[in-house]
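Pasting a predicted model and its sequence here:
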Amino acid sequence: MTSDGRFLLRRGTLPEVAPEQLVDILTSACDVALVVSAEREVISVLVNPQMGIGAKVAHWQGAPLKSLLTPESWVKLEKRLGGGEMDTHRPMIVELTHSDAQSFQFPIRYAVSRTATDGAFLMVGHDLRPIAELQQQLVQAQLALERDYETQREMETRYRVLMEMSPAPLMIVSMSSGKIVDLNTGAAELIGAPRAELLDAAVAQEFDGRRRGEFLESLAKLSGTDPNGALELTVRRTRAKVLVSAGVFRAAGDRLLLCRIGLSETGKAQVNELADLAERLFSKGIDAVVFLDADGVVKSANESFLNLTDSNSLAMVVGRSFGDFLSRGTIDLRVILDNVKRVGHLRRYATRLNTDYYGQVSVELSATSFADRPDSGISLVIRDVSVTDTTRWPAEQPGNEGLRNVMQLVGYSTLRDIVAETTEIIEKMCIETALDLTGNNRVAAAELLSLSRQSLYVKLRKFGLLSKDGD
């Protein structure tokens, strides 16, 4: 019979089979076979000898089928038998669980078919215990994999903490490929590049005058002959003089070098001299220097900044938002932070600083981002341009004083108030000034002018500034 219930053999084409031979065929083809009467009593029980349960099911013959099944299985079987599925030529497939007084249970997948017109039916079944055991093994294997995964995550966390908490700059190098497998933050700072950029990079290229083979062989030889010895090398990026020592170990079939990097005496002298010069520039420089965190909060400032803002002490400055010192407040601060985060720096941004005694000072500031450090921040160099402020305005001409006054109002009044009594020429000049102040940042320019971005674009098209600055 095919899957759609059609018979391919005509009646009478199969030879007659003796009952004994039919029993052998059934017990060989299945695990359990039951012949059940219309009254749901077991007429005959056939069991595959390989199952080894012949003695446990011998009492099934003549017993009610209901007493041999769990309550859930009996309800399911009755529902299926009464559903009309037995009226077709196709056998009904159902999974049942046998149970008896000795708590002997096992699941069987039965194919149930009518055997005669008296309502009796044949149940040919296969033992599902091997499948259930396999499923249990799969569940156990999945649980074991999850435990191994959690253990691996724990070990990776411990490894990463040890790498980052180590006071020494550490780097792991593969001897087979010559590439950096891993390194901590201290090593990345000493080499002068972000950790992500150095991973999988050729280690020999980060130091001057060393080829890959020579570099690895020298470190491996040194680790075997003198574990406390080190090679003096020059870092290519920073030109720092460093000492590199190494130890060899194996992992995952590869030989690896655990390299410890430290400044040599020459390198320490260079760093100390550079740090001393930077400290002098910060403390005695005539330009104000301010360090901000990523949110624009002041972390440190030099004496020149305190003088510029008339602040009494550094304690009155540290911890405050830098926007408190800007005449346009958060608008100026947002322009500075957005440009620095986008391109890494900002040059000669013209604005005014508020002093502690309600005064204002015209300044130009430049900003640089320190995004490659774990505690990323921004440094500002601020120059007082109040003395030369007039050089940034148009030459004095009759009637030009009004233009200068209008341009100074940009950012302090709305565009509607500024141009209420002026012509379209003044409106165009204000938009051009806002674009210059923000480095052609149209979003920031719209904020300076208290315009929506859509309104600003309409005016840019009106005055032909889109083609000038690029759309």
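Noted; the coordinates are in hand.

going forward, measure contacts between C-alpha atoms and count neighbours the same way
OK.

hey, where'd the strands end up in the stretch 101-250 of the chain?
For the stretch 101-250 of the chain, applying DSSP state E, counting those that start in this stretch gives strands covering 106-114, 121-127, 170-174, 180-183, 231-234, 241-251.

List of residues touching stretch 387-399?
In this structure, residues lying in contact with stretch 387-399 by C-alpha atoms under 8 Å, 6 or more residues apart in numbering are 362, 400, 404.

Quickly compare the strands of the stretch 101-250 of the chain and say which is most buried.
Among those, ranked by average contacts under mean count of other C-alpha atoms under 10 Å, first place goes to strand 170-174 (a mean of 23).

Take the strands of the stretch 101-250 of the chain and write them to JSON lines, including distance to residue 349.
Below are the strands of the stretch 101-250 of the chain laid out as JSON lines (distance: least, C-alpha to C-alpha, whole Å):
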{"stretch": "strand 106-114", "distance to residue 349": "80"}
{"stretch": "strand 121-127", "distance to residue 349": "82"}
{"stretch": "strand 170-174", "distance to residue 349": "41"}
{"stretch": "strand 180-183", "distance to residue 349": "38"}
{"stretch": "strand 231-234", "distance to residue 349": "38"}
{"stretch": "strand 241-251", "distance to residue 349": "37"}
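
Structure two is appended below for comparative analysis:
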Amino acid sequence: MTGSEHRIPSLAARESADNSETTDLERIVAAASDLALVLDASGVVTRVIVGGALSADAGVAGWEGRPIEETLVPEGRTKLIAAREALEAGRPLPSGLELTHVLGDGVERPMRYTMIPYGAGAMLLGRDQAGLAEQQRQLVDAQLTLERTYEAQREFDTRYRMLLRAVNDAVAFVSAGDGTIGDLNEPAAALLGGTREGLMGTRLAEALGDAAPDGLMDEIDRAATRDAREPVVAAADASGRGIAIAPQLFRAAGKRSYLCRLSDPDAEAGGAPGISADVSLLFERSTDAVVFATLSGEIATANEAFLDLVGAARLADLRGQNLAGFLGRGRVDLNVVAENARRAGTMRLYATRMVSELGAETPVEMSVTYLNDRTDPLLGLVIRDAARSEAVRAGPAPAAMESASSVMELVGSATLREIVAETTDVVEKMCIETAVQLTRNNRVAAAEMLGLSRQSLYVKLRKYGLLNYDPNET
């Protein structure tokens, strides 16, 4: 047997071993990836290995012998060129190379590859991202649906708020479970004797007070289920002022609630005939100035007497102007009357001065009423010219004469400086006490009213022992 005969089986065995190793490598690659592509140095696909996630007829069989760029979308070609340049330059390769292939039927297939050097070219080991892309698409769709739902909910909530504010009827939403007031409008808050913010979250029985009938929610439930739907009448306070509650049952988000329409049965039964016309006529012909303004001071309407007082020619000239511009102490006066009226409902005989458009000052006394039975609460002010009253009071003034006599008696027993200092202290203390009383112990407003800084006011309060003085406790 010749040497060549001995070599031939050896070469055949070696080729068989190489083919076996190649087959095993392909199996490993196929098991480790969904798709593996072997590229030569020019980027032509020399081998396609399909894993379990992609079938053999997925449209990739015809890629062998074609440049890989022809199988990619334009964005993917740029990424692949950059990765191959990094491979040739010896730079670190990207850990995840995301490419999107275009299959034979035009379907796009996203893949995530790991590129490794292989021979003169490279090998791309890819994982199919179609499932992840579908999940991402579903997530985006869900997010868009959630945003659209949120926008619709916000629009609905805005419409609900506007409707609740616009209606003149007193309306409250009450939970059927525990009787808690979920929401209400300003007219309902006025009937219940509170504010909308203060009543929300409280029980309806607590809002009605001690005069609420026993088993109020049971009565409301029976009234809501009766065909006649006769209202439940409760008393809002000890004075016996009645409130009629007409409930309507509904269910939302699995919870039962009542839409309660509140009303004053005595007012509905009818008051004095023609009262609206009489009040309107009184407003027009009253010798006292009457003006309605918002809580911020913007004038809504006024009568002729107010026009005369401020020297305005037409009501149209006053609408939109701020009432503080016609008050002697400006914003200080407005804040004092607005805060006290909002807190107590009314404020009586507040003394100040009105300044006309020409700068003329008139001493006045005003009474203020807080009107919150509407969407936007108003201040109703009745202003009376106090110039004549001051003149009458300034006529015979025995008290002033007695004060002057008592001061003159000090002459001889004290120096002029001591007499003036003592008299000044008395007047200063009286002025500070008066300012604190008018502002209901609001030290900032009192300082503005007296023309002092806040620090100077506290110094004088400490000087006269008024630092802990609270007129609300007296």
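Thanks, I have the structure now. Note that the coordinates shown come from a computational prediction; the quantities given were computed from them, not determined experimentally.

So after superposing, what's the score?
Once superposed, chain against chain, the TM-score is 0.69 (TM-score structural alignment, normalised by the length of structure 1); 417 aligned residues with a C-alpha RMSD of 4.8 Å.

sorry, back to before: to residue 160 of structure 1, which of the strands of the stretch 101-250 of structure 1 lies closest?
Nearest to residue 160 of structure 1, of all these, is strand 180-183, at 9.7 Å by C-alpha to C-alpha.

Mean deviation, that closest one versus structure 2?
Superposing on structure 2 and averaging over aligned pairs (mean C-alpha distance after the TM-score superposition for structure 1), strand 180-183 of structure 1 comes out at 2.5 Å.

just checking, what packs against that strand?
Applying 3 or more C-alpha pairs under 8 Å, 6 or more residues apart in numbering; DSSP states H and E, we find strand 180-183 of structure 1 packed against strand 170-174.

can we see that at 10 Å?
Packing partners of strand 180-183 of structure 1 (3 or more C-alpha pairs under 10 Å, 6 or more residues apart in numbering; DSSP states H and E): helix 129-165, strand 170-174, helix 195-198, strand 254-263.

Just name the most buried of the ones you listed.
Note that of those, strand 170-174 is the most buried (mean count of other C-alpha under 10 Å), with a mean of 23.

Nearest to residue 33 of structure 1, out of the strands of the stretch 101-250 of structure 1?
Between residue 33 of structure 1 and the strands of the stretch 101-250 of structure 1, the shortest gap by C-alpha to C-alpha is with strand 121-127, which sits at 4.4 Å.

For that closest one, give me the average deviation versus structure 2.
With mean C-alpha distance after the TM-score superposition for structure 1, strand 121-127 of structure 1 averages 1.1 Å from its match.

what's the angle from that strand to strand 106-114?
For strand 121-127 of structure 1 against strand 106-114, the angle by axes from the mean of the first three to the mean of the last three C-alpha atoms, to 10 degrees is 150 degrees.

Near the nearest residue to residue 290 of structure 1 once chain neighbours are set aside, how many other residues are there?
Excluding the flanking residues, the one nearest residue 290 of structure 1 by C-alpha to C-alpha, 6 or more residues apart in numbering is residue 301, at 4.3 Å. By other C-alpha atoms under 10 Å, 21 other residues sit near residue 301 of structure 1.

and the gap between residue 301 of structure 1 and residue 23 of structure 1?
Distance of residue 301 of structure 1 to residue 23 of structure 1, computed by C-alpha to C-alpha, to the nearest Å: 98 Å.

now residue 193 of structure 1
81 Å.
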